[in-house]
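Asks: structure, please.
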Amino acid sequence: MVQLNESVSKPRIVVSDIDFKRLTDLALGAFDRFPDVAQELESEMGRAEIVHAGSVPANVVRMGSIVEFRSDSAQQRRVKLVFPGEADISQDRISVLTPIGVALIGLAAGQSITWTARDGKQHKLTVITVEQPADTPRVLAFADRRNAALKRSTPGDDDTDPPRAA
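Replies: Below you'll find the predicted structure:
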């Protein structure tokens, strides 16, 4: 079974409300094909601190982040955390639906986590640096506009409601 090491205290993780929704949906949809990783992703989302997309610190790994990390074998890697359809190991794009992808999501620079690979071996990684994609401000602006629109619209506010009987 693929899992983060339960005997070691897990570090605090932060996930945006947007990533939380997409990752929770992804985990639920992946249970048939990848039950172990899907369960671990769901577990990580369950313990994450969920914040507004604009409130996620810049040094926290989110979807689309470019992450430099060091493994327990002293190997240093630089990867982009992506959704499964965008994954391409030859271009250093790692799916969040892999054991290492699940381990990275929500970590901040300087944090470490112990995780178990598909082969059952435990590994430890430490995040060194995190870079956000260039389109992050545009995505956050869209999320802010969407959230503002949702707050403004309440049932009965539009002209499409049928007239009410007096």
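Asks: going forward, measure contacts and count neighbours with C-alpha atoms only.
Replies: Will do.
Asks: helix, strand, or coil at Ala38?
Replies: Here Ala38 takes the helix state, with states given by DSSP: H, G, I helix; E, B strand; the rest coil.
Asks: helices or strands next to the longest strand along the chain in the packing?
Replies: For the chain, the strand with the greatest residue count under DSSP state E is strand 122-131. Counting contacts by 3 or more C-alpha pairs under 8 Å, 6 or more residues apart in numbering; DSSP states H and E, strand 122-131 packs against strand 66-71, strand 112-116.
Asks: buried sites along that strand?
Replies: Neighbour counts over strand 122-131 (16 or more other C-alpha atoms under 10 Å) mark His123, Lys124, Leu125, Thr126, Val127, Ile128, Thr129, Val130, Glu131 as buried.
Asks: second input sequence below; structure requested for side-by-side comparison:
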Amino acid sequence: MTDNPARERPPIMIAAEEADALSELAVAASTRNPAVSRMLLEEIDRADLVERDAMPADVVGMGSSVTFAVEDGDAARTVTLVYPAEADIEQGRVSILTPVGAGLLGLRVGQTISWPTRNGEERLLRIEAVERP
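Replies: Model (predicted):
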């Protein structure tokens, strides 16, 4: 982490019902994708766990459609956060076991997070909209 407050990890929320399944998924993926597994476990560990019924509508969870922008002027993208078996990048369905998928989990509209891309570059992601299932 840097001293830049925009680059610090913001507080996140995860549905308690999803946390156990996501932890098991991350542990199972640890041998074939250790970096993303570690990132996802760290995010789950630092999250506030809330009941699904109490989850605010603007928080990214599994099955959410989320519009986010990347700091370097890239156009905003809208994706749906899914489990690996449902992932299809051409259809905009991003796996939770990708760097961006793990990074989006639990964020709220307006929050930003510095997160690594697949090639290890740090990018600042900003959540612009969330539609929960």
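Asks: what's next to the longest strand of the first structure, contact-wise?
Replies: Strand 122-131 of the first structure has contacts (C-alpha atoms under 8 Å, 6 or more residues apart in numbering) with 5, 58-61, 65-72, 104, 107-117.
Asks: any idea of the angle that strand forms with strand 66-71?
Replies: 150 degrees (axes from the mean of the first three to the mean of the last three C-alpha atoms, to 10 degrees).
Asks: how far off centre is strand 122-131 of the first structure?
Replies: The chain centroid and the centroid of strand 122-131 of the first structure are separated by 15 Å under C-alpha atoms, centre = their mean, to the nearest Å.
Asks: have a look at how far, on average, it is from the second structure.
Replies: Strand 122-131 of the first structure: mean distance to aligned residues in the second structure after superposition is 0.5 Å, counting by mean C-alpha distance after the TM-score superposition for the first structure.
Asks: output the residue interval of the second structure matched by that strand.
Replies: Under TM-score structural alignment, strand 122-131 of the first structure corresponds to residues 122-131 of the second structure.
Asks: likewise stretch 150-161 of the first structure?
Replies: Mapped onto the second structure using TM-score structural alignment, stretch 150-161 of the first structure covers no residues at all.
Asks: contacting residues around the residue nearest the centre of the second structure?
Replies: Taking C-alpha atoms, centre = their mean, the centroid of the second structure lies closest to Leu104, which sits 2.2 Å from it. Under the criterion of C-alpha under 8 Å, 6+ apart, the neighbours of Leu104 of the second structure are Val60.
Asks: can you check the one 5 residues further on too?
Replies: If a contact means C-alpha under 8 Å, 6+ apart, then Val109 of the second structure has Asp58, Val59, Arg126, Ile127, Glu128, Ala129, Val130 as its contacts.
Asks: how close does the fifth one sit to Val109 of the second structure?
Replies: Read it as Glu128 of the second structure. With distances taken as C-alpha to C-alpha, to the nearest Å, Glu128 of the second structure is found 5 Å from Val109 of the second structure.
Asks: repeat that for the first one.
Replies: Per C-alpha to C-alpha, Asp58 of the second structure is found 6 Å from Val109 of the second structure.
Asks: re the thing from before, got a list of contacts for whatever helix or strand comes next after the longest strand of the first structure?
Replies: The helix or strand immediately downstream of strand 122-131 of the first structure is helix 136-152, counting by DSSP states H and E. Residues from elsewhere that reach helix 136-152 of the first structure (C-alpha under 8 Å, 6+ apart): Ala53, Gly54.
Asks: for helix 136-152 of the first structure, which positions count as buried?
Replies: Buried residues in helix 136-152 of the first structure (16+ other C-alpha under 10 Å): Leu140, Ala143.
Asks: so how far is that helix off the chain centroid?
Replies: Centre-to-centre, helix 136-152 of the first structure and its host chain are 19 Å apart (C-alpha atoms, centre = their mean).
Asks: likewise for stretch 10-30 of the first structure?
Replies: On C-alpha atoms, centre = their mean, the centre of stretch 10-30 of the first structure falls 5 Å from the chain's centre.
Asks: cool, stretch 38-53 of the first structure as well?
Replies: Taking C-alpha atoms, centre = their mean, one finds stretch 38-53 of the first structure lying 7 Å from the centre of the chain it belongs to.
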